[in-house]
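Participant: sequence first, then the predicted structure:
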Amino acid sequence: MSLTVLFSAPEAYWERYRETLPRAFAEAGLDVTLTRAAAPETVDFIVFAPKGPVSDFGPYSNCRAVLSLWAGVETIVGNATLTQPLCRMVDSGLEEGMVEWVTGHVLRHHLGIDRQILSQDGVWAPVVPPLARDRRVAILGLGALGRACAEALAALRFDVMGWSRTPRDVPGVACQHGAAGLRAVLEAAEIVVLLLPLTPETDTLINAERLDWLPDGAVLINPGRGALIDDDAVLAALDAGRLGHATLDVFRTEPLPPEHPFWAHPKVTVTPHIASETRPESAARVIAENIRRSVAGAPLLFLVDRDQGY
């Protein structure tokens, strides 16, 4: 069976996937024409990333599924024209990259590496950090990425707590859920990592009230979504000394505007949305597998729940 797959993503994505996707399709035994443009009625699947050419999915009446190259789907899940099944990206390369970034920054703050780097002034003043088992780290969001990061930190013997909107069970992690669970986790956490999806319920989850729940000097790490935090509230907590540091990889506006106060704040680290990137080789195999499953009549992987928004 010959299939037509429409690649609806910015030009930069096309350069990265124009060869990797056909290879993955061939490895999966699929006969596919990958194209940047096609008559809507001829399209069998759409590979999607934000800011691509397709925003109205209505004409694609024969499309079997829309397959996102992003783990987050907040830019598309509310599109009223999207009636086709939507699958988000869950990719081994993306997961490994996130685990490495999160683990690196947790260790950085746990060990006090910044202080050591800035104290090269000839003064011998040793500050010994606690062992990992005595450092409480909270992961907010226990989906694929949050779970992987929680397990990696637990393997390093950190005292890891996890929070999610619904009950989850992660070996070696003290899991909480719901409103009461969120407060309990934040009141205990010395380092908080945000890995929640962006939904109406999680937008500005970390506001002034919840920042006040944290122990004095706690560290906030956000590689999840920029809108999970209230920027002004975070800056106020840093200025008041309530929050010790904020390491931020994602922002409400990207690129982060040069005039934004995060850039110049001495207690903020900005990284340019690099915590994890979808790797074309592994992501292409995920796309190919989902197309193969659809053709075979098998359930799609990583199907988005429209009600929950992820």
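Facilitator: Structure's in. What do you need?
Participant: from here on, contacts and neighbour counts on C-alpha atoms
Facilitator: Will do.
Participant: leaving out chain neighbours, which residue sits closest to the residue most central in space within the chain?
Facilitator: Most central in the chain under Cα atoms, centre = their mean is residue 224, positioned 4.2 Å from the mean C-alpha point. Spatial nearest neighbour of residue 224, excluding adjacent residues (Cα to Cα, 6 or more residues apart in numbering): residue 195 at 4.4 Å.
Participant: enumerate every residue touching the one you found.
Facilitator: 139-142, 145-146, 222-225 (Cα atoms under 8 Å, 6 or more residues apart in numbering).
Participant: now tabulate the residues you listed in CSV and tack on secondary structure.
Facilitator: Shown next, in CSV, are the contacts of residue 195 (DSSP: H, G, I helix; E, B strand; the rest coil):
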residue, secondary structure
139, strand
140, strand
141, coil
142, coil
145, helix
146, helix
222, strand
223, coil
224, coil
225, coil
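Participant: adding distance to residue 7, write the residues you listed out as a markdown table.
Facilitator: Shown next, in a markdown table, are the contacts of residue 195 (distance: Cα to Cα, whole Å):
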| residue | distance to residue 7 |
| --- | --- |
| 139 | 34 |
| 140 | 33 |
| 141 | 30 |
| 142 | 30 |
| 145 | 25 |
| 146 | 29 |
| 222 | 30 |
| 223 | 27 |
| 224 | 26 |
| 225 | 25 |
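Participant: presented hereafter is structure B, for comparison with structure A:
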Amino acid sequence: MTFLYKADPARGEIWARLFAQRAPELAFRLWPDVGDPASIRYLAAWQPPEDPARTLPNLEIVFSVGAGVDQFDLGGIPRHVPVVRMVEPGIVEGMIEYVCQGVLSLHRDLFDYARQQQQQVWREIPLRPASTCRVGVLGLGMLGTSVLERLRLFGYDCAGWSRSQHTLEGVACYAGAAQLDAFLARTDILVCLLPLTAATHGLLDADLLRKLPRGASLIQTGRGAHLRQDDLLRLLDEGHLRYALLDVTEPEPLPAGHPLWTHPRVRITPHIASATRPETAVEAVLENLARYRAGLPMIGEIDRERGY
């Protein structure tokens, strides 16, 4: 039996070394060096090869190397093959760091101070206590709940929204379409950590963003297709939104000359908010392989109907 890795080659070399140390009984190959396709039982990929049912006829599990699977064509993966998203500490810690720095920068007016520095202006902005800054996170999966748990420690007024009801200590939890407007109305900094599905594609549009208080800001760390970028630009220019910190865009990268590149109230990073760490990712995959062989449910296995 063989494990095939199809993603970043440099990280793949680390995966290969770790598999040799921790699972020497399992053959390991790096795409495109597949060897005998019939021997491949397990695949870890950012994007699986086309028509995996034909190219890898004995495939038993597909692991995503990322926290989501929206980049997969699930229709091309046989329904009997489990699809497992990556659940490992590196992704979580990276996202906590990124979102916290974004919230702190917005709360402490660092974006405004950067503009003042460009203009050679020395002017204090009145300091606001963290307790007066209302942060709302869209999506209460592993990443959203972890981010909120950390933000609470700074004293922010925290809330979260998801499709189904959750309970988190010290966090006001909203659920479903009926409670979305109330969640938005109390949110000064909106963080998007939703999975990308048919239901969330284009969710961050003018209609939704106008329901935020005037002067609210957006931190977008979900997927680029969540956001209607033209709507965001219009609301920034109108002054309804204050700032936007975007780690994801549609497409990636944005084409040269796109107005988001140079908008004075937009900051863009190249999809680096979090990433899997090979050491902990391999541990997570090997743990799931052990669970699979023992007949136990795998951590991160997706519900195909929901898409996550």
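Facilitator: Thanks, I have the structure now. Keep in mind that what you see is a predicted model, and the values were worked out from it rather than measured.
Participant: the residue nearest to residue 224 of structure 1 maps to what in structure 2?
Facilitator: Superposed on structure 2 with TM-score structural alignment, residue 195 of structure 1 falls opposite residue 193.
Participant: state the distance from that match to residue 107 of structure 2.
Facilitator: Here residue 193 of structure 2 is placed at a distance of 19 Å from residue 107 of structure 2 (Cα to Cα, to the nearest Å).
Participant: residues contacting the residue nearest to the centre of structure 1?
Facilitator: Residue 224 of structure 1 neighbours (Cα under 8 Å, 6+ apart): 194-197, 249-250.
Participant: what's the single longest helix in structure 2?
Facilitator: helix 89-107 (DSSP state H).
Participant: contact partners of the helix or strand that comes right after it?
Facilitator: Sequence-wise, the next helix or strand downstream of helix 89-107 of structure 2 (DSSP states H and E) is helix 110-118. With Cα under 8 Å, 6+ apart as the test, helix 110-118 of structure 2 has contacts from 105, 122-123.
Participant: how about residue 231 of structure 2, what's its match in structure 1?
Facilitator: So residue 231 of structure 2 corresponds to residue 233, using TM-score structural alignment.
Participant: can I take it that its match is in a helix?
Facilitator: Yes: judged by three-state DSSP, residue 233 of structure 1 forms part of a helix.
Participant: make sure residue 272 of structure 1 is indeed in a helix.
Facilitator: No: under three-state DSSP, residue 272 of structure 1 sits outside any helix and is assigned coil.
Participant: that one reaches residue 255, doesn't it?
Facilitator: Yes: under the contact definition of Cα atoms under 8 Å, residue 272 of structure 1 touches residue 255, with a separation of 7.4 Å.
Participant: picking that back up, for residue 123 of structure 2, see how far away the match of residue 195 of structure 1 is.
Facilitator: For residue 193 of structure 2 relative to residue 123 of structure 2 (Cα to Cα), the value is 34 Å.
Participant: could you do residue 156 of structure 2 as well?
Facilitator: From residue 156 of structure 2 over to residue 123 of structure 2 (counting by Cα to Cα), the distance is 25 Å.
Participant: do the same with residue 117 of structure 2
Facilitator: 10 Å.
Participant: neighbour-wise, which of the two wins?
Facilitator: residue 117 (12 against 9; other Cα atoms under 10 Å).
Participant: all helices of the stretch 101-250 of structure 2, in order?
Facilitator: 110-118, 142-152, 176-185, 206-209, 229-238 (DSSP state H, counting those that start in this stretch).
Participant: mind giving me the packing neighbours of the fourth one?
Facilitator: Think helix 206-209 of structure 2. In terms of contacts (3 or more Cα pairs under 8 Å, 6 or more residues apart in numbering; DSSP states H and E), helix 206-209 of structure 2 is packed against helix 229-238.
Participant: what is the helix it packs on packed up against?
Facilitator: Going by 3+ Cα pairs under 8 Å, 6+ apart, helix 229-238 of structure 2 lies up against helix 206-209, strand 241-246.
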